[in-house]
Structures are given as structure tokens and as C-alpha cells.
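K.L.:
After the sequence you'll find the predicted model.
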Amino acid sequence: MNMQEAADRAETILTHIQNGIEPVVTWGRGPSSDPICTDFKNDATGKGQITRRKHVLTIISPERRGSFLGVVERSWKKAGYTITSVNADRRNPSMIATTPDGFRISLLVGYKGQVFLDVHSPCVTESNVADPPVDPGAESLPPNPHDPKDPLADGPWGLPYLKSPFWSAKS
């Protein structure tokens, strides 16, 4: 597998996870990266790694975060992914899993309910990598009212801002 094939596989994993969440949430694209893999002397090995990221733009209320992670966990297990770590912290829960082909997936809840989803490939043959695709409907989203330069926003995308009758509700 080369880096472009790994990027395509990471996109497939992201799409599978997104499609497994009901009711649906709105996602935004996070920064992607494609660093080279190095040996113990930090020399290039001719291999590289892909990271693809998304974040949830829908507000997930504190009361619904456990349910959200439960939905994702069931989806991962159904897909044959191995859950390798679960942090059941009430405010900032997280999960990490691996796929049968060696990709690592992490889902974590951060500051004020930001939900981050990362997919990391194993080291694969180095190659050129196309930019990630633009998410369908991304252009039609209302602008985020939160200041993306807020140091507490934890990234260039700001805080979640779209409401869901289910995910944003208090129980």
C-alpha cells in the first residue's frame, strides 16, 4: 500500500464512522498530514504515514456524550475494529481502536464538547498524496459564530455550533 492508497482507506474509514451515527451529526474537515516515517536515527525509511481528521460541528450535550461514544463503539466493533483504549471521563471521554489492516482511530471529546475523530495509517510506501476531498454540503453550512482564534477553541474550526434535537438535548 502506498500513501495515496492509505489516504483513500482513511477516507473510507471516516465515511463508515460518519454513516454509523444516528441521528446524523454534521462534520467538518480537520487538518490532515502526511509525514515520513523514520528509523531510530531519525533517517528516512522510504515510508510515510497518513493522518486524516474530522470534527463534529453538532453540539453534543454533556448528557449525550456517553450515548454518542456508545454508538461509535458499537459501529467500530461491528466493523471488526479492536477497541484498544477507553477513557470514561465524564467531561472528556475518548476511545482508540485499530482496524484489522493496522490503521489507528481515535475519537475524543475536548473542550466544551468538541469531538475529534482521527485516522492514522501504519507506515506505508512513500508516494504523493492528493488533498482530502471537500465534504459535500460544506459550502452551505452557516458560519461558525465562535471566534476561531480563541485559544480555548482548540483548533482553527472553533467550537461546535449546530443544534440537533437529539444530540444537543439535555436528558
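P.N.:
Looks like it came in fine.
K.L.:
hey, let's count contacts and neighbours off CA atoms from now on
P.N.:
OK.
K.L.:
correct me, but Glu126 touches Pro35?
P.N.:
No - in this structure, Glu126 is not within contact of Pro35 by Cα atoms under 8 Å, at 9.4 Å.
K.L.:
quick one: which of those two has more around it?
P.N.:
Set Glu126 next to Pro35 and count neighbours by other Cα atoms under 10 Å: Glu126 wins out with 19 against 14.
K.L.:
Leaving out sequence neighbours, find the closest residue to that one.
P.N.:
Of all residues not flanking Glu126 in the chain, Lys47 sits nearest, at 4.4 Å (Cα to Cα, 6 or more residues apart in numbering).
K.L.:
Show the contacting residues for Phe166.
P.N.:
Residues in contact with Phe166 (Cα atoms under 8 Å, 6 or more residues apart in numbering) are Pro23.
K.L.:
Determine the three-state secondary structure at it.
P.N.:
Assigned with DSSP: H, G, I helix; E, B strand; the rest coil, Phe166 falls in the coil class.
K.L.:
Okay, it and Ile21: tell me how far apart.
P.N.:
Look at Phe166 and Ile21: by Cα to Cα, to the nearest Å, they are 12 Å apart.
K.L.:
again with Ile36
P.N.:
Distance from Ile36 to Ile21, by Cα to Cα: 33 Å.
K.L.:
repeat for Phe116
P.N.:
When Phe116 is compared with Ile21 (using Cα to Cα), they lie 14 Å apart.
K.L.:
okay, those two: which has more neighbours?
P.N.:
Phe116 (20 against 16).
K.L.:
Next up, the contacts around the more buried one.
P.N.:
Counting by Cα under 8 Å, 6+ apart, Phe116 touches 53-56, 106-110.
K.L.:
ok, second structure coming up, stack it against the first:
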Amino acid sequence: MDMQAAAERSDEILDSVLKEIRPELRWTHGPTTVGMCDVTRRRVVMTNISAERRGSLLGLVDRYWRKSGYRMTAINNDAKFPAIYARTQSGFEVSLRIGGKGQAFFQVDTPCVQESEVLDSTSQATAPLYEGMELIPRPNIHSDFWSAGASEEAGGRS
């Protein structure tokens, strides 16, 4: 497998977990980074996830990854910044981390593979792309379910 094939597999891993989440989370692409023999793909969730809903999201993703045959490698139960980490049977490292303002970050790190060019992801983002901006903003999309209990100042409505 070369880096492009590994990046495409990473996209499949990310697409599959995000399609499993209902109601849908709105997300945009985070930066793709390329190492000596590995690739990291990221998805940044733009839906505001309230503190009351973060455990639900982590539990849903944990169950899906286990059902998919992934092995959980670490669980961070921090009240403010929880995270889960797993490894696929083919050695891809996957994570879901909750950051500031309840922003969720999905990431896949590939195993070491054959060097090659890596193209941008062809997966269609469900939130605006922030091309040309230095930083992706904090979550700014309201969901009646995922944002329940969150203050209105934390994000806009959609």
C-alpha cells in the first residue's frame, strides 16, 4: 500500500464513522499531514456539541469502532476534554477528541507505507470549507440534539 491508498483508506474510515452518527454532525476537512512514510487525515466537527451530549457521542463512536473490529487503545475520561483512541486490524490509529467549546476532532494516522504523492481528500464536507483561512473556527452550527443545553453564544443555528 502506498501513501495515497492509505489516505483513501483513512477517508473511508472517517466517512464510515461519521455516517453512523445520527443526527448528523456537520464537519469540514482538517489539514492532511504527510510524514516520512505515513499520512494523517483529519475531520473537524463544526456542530456545537454540548457538555451534556459529549458522552453520548463518545459512546456511539466507541460502540461503532468495537463493532467494526477495532481495538480500543486508550480512553480519556476527562470531564472537559474526553477522548477515545483505537487501532484497526490493519494498523490504522483512529481517535475522537473533544476540544475547546465542545469541538470534536476525528483523526486517522496510517501505518508506515510506501512513499507516494498524496492528493486532497475527495470526501464531501458537510460544513463550509475554510480554505485560505489560517485556522478553522470554533463550532458554529447548532443542532437541536447535539447542541441541547449549550449556550447560544457557543454557536450559530442551522
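P.N.:
Cool, the structure landed. Just so it is clear, the structure is predicted and the values come from calculations on it, not from any experiment.
K.L.:
okay, and the common contacts of Glu126 and Pro35 of the first structure?
P.N.:
Gly48.
K.L.:
what's the matching residue for Arg42 of the second structure over in the first structure?
P.N.:
Matched by TM-score structural alignment, Arg42 of the second structure corresponds to Arg53 in the first structure.
K.L.:
next structured bit after the host helix or strand of that match?
P.N.:
Element membership of Arg53 of the first structure, judged by DSSP states H and E, is strand 51-56. Later in the chain than strand 51-56 of the first structure, the nearest helix or strand by DSSP H and E is helix 65-78.
K.L.:
mind listing what's buried in that next one?
P.N.:
65-66, 68-69, 71-73, 75-76 (16 or more other Cα atoms under 10 Å).
K.L.:
tell me the centre residue of the first structure?
P.N.:
Leu117 (1.5 Å; Cα atoms, centre = their mean).
K.L.:
Surely it is within a helix?
P.N.:
No - Leu117 of the first structure is assigned strand when assessed by three-state DSSP, not a helix.
K.L.:
which residue packs closest to it, ignoring adjacent ones?
P.N.:
Closest residue in space to Leu117 of the first structure, ignoring its immediate chain neighbours: Leu107 at 4.6 Å, by Cα to Cα, 6+ apart.
K.L.:
and if you look at Glu20 of the second structure?
P.N.:
Closest residue to Glu20 of the second structure apart from its sequence neighbours, by Cα to Cα, 6+ apart: Tyr64 at 7.7 Å.
K.L.:
quick revisit: neighbours around the aligned residue in the second structure for the residue nearest to Leu117 of the first structure, how many?
P.N.:
Matched to the second structure by TM-score structural alignment, Leu107 of the first structure sits across from Leu96. The tally of other residues near Leu96 of the second structure (other Cα under 10 Å) stands at 23.
K.L.:
so Leu96 of the second structure touches Ala104, yeah?
P.N.:
Yes - if you go by Cα under 8 Å, Leu96 of the second structure and Ala104 touch, sitting 6.8 Å apart.
K.L.:
what's the matching residue for Leu162 of the first structure over in the second structure?
P.N.:
Using TM-score structural alignment, the equivalent of Leu162 of the first structure in the second structure is Ile141.
K.L.:
mind listing the helices for the second structure?
P.N.:
Secondary structure of the second structure by DSSP state H: the helices cover 3-20, 51-67.
K.L.:
So which of these is nearest Leu135 of the second structure?
P.N.:
Closest of the helices of the second structure to Leu135 of the second structure is helix 3-20, at 20.9 Å (criterion: Cα to Cα).
K.L.:
From the contact counts, what lies against the closest one?
P.N.:
In terms of contacts (3 or more Cα pairs under 8 Å, 6 or more residues apart in numbering; DSSP states H and E), helix 3-20 of the second structure is packed against strand 39-45, helix 51-67, strand 104-109.
K.L.:
distance from it to the first structure after superposition?
P.N.:
Its matched residues in the first structure lie on average 0.6 Å from helix 3-20 of the second structure after superposition (mean Cα distance after the TM-score superposition for the first structure).
K.L.:
That's all I had, so thanks and see you.
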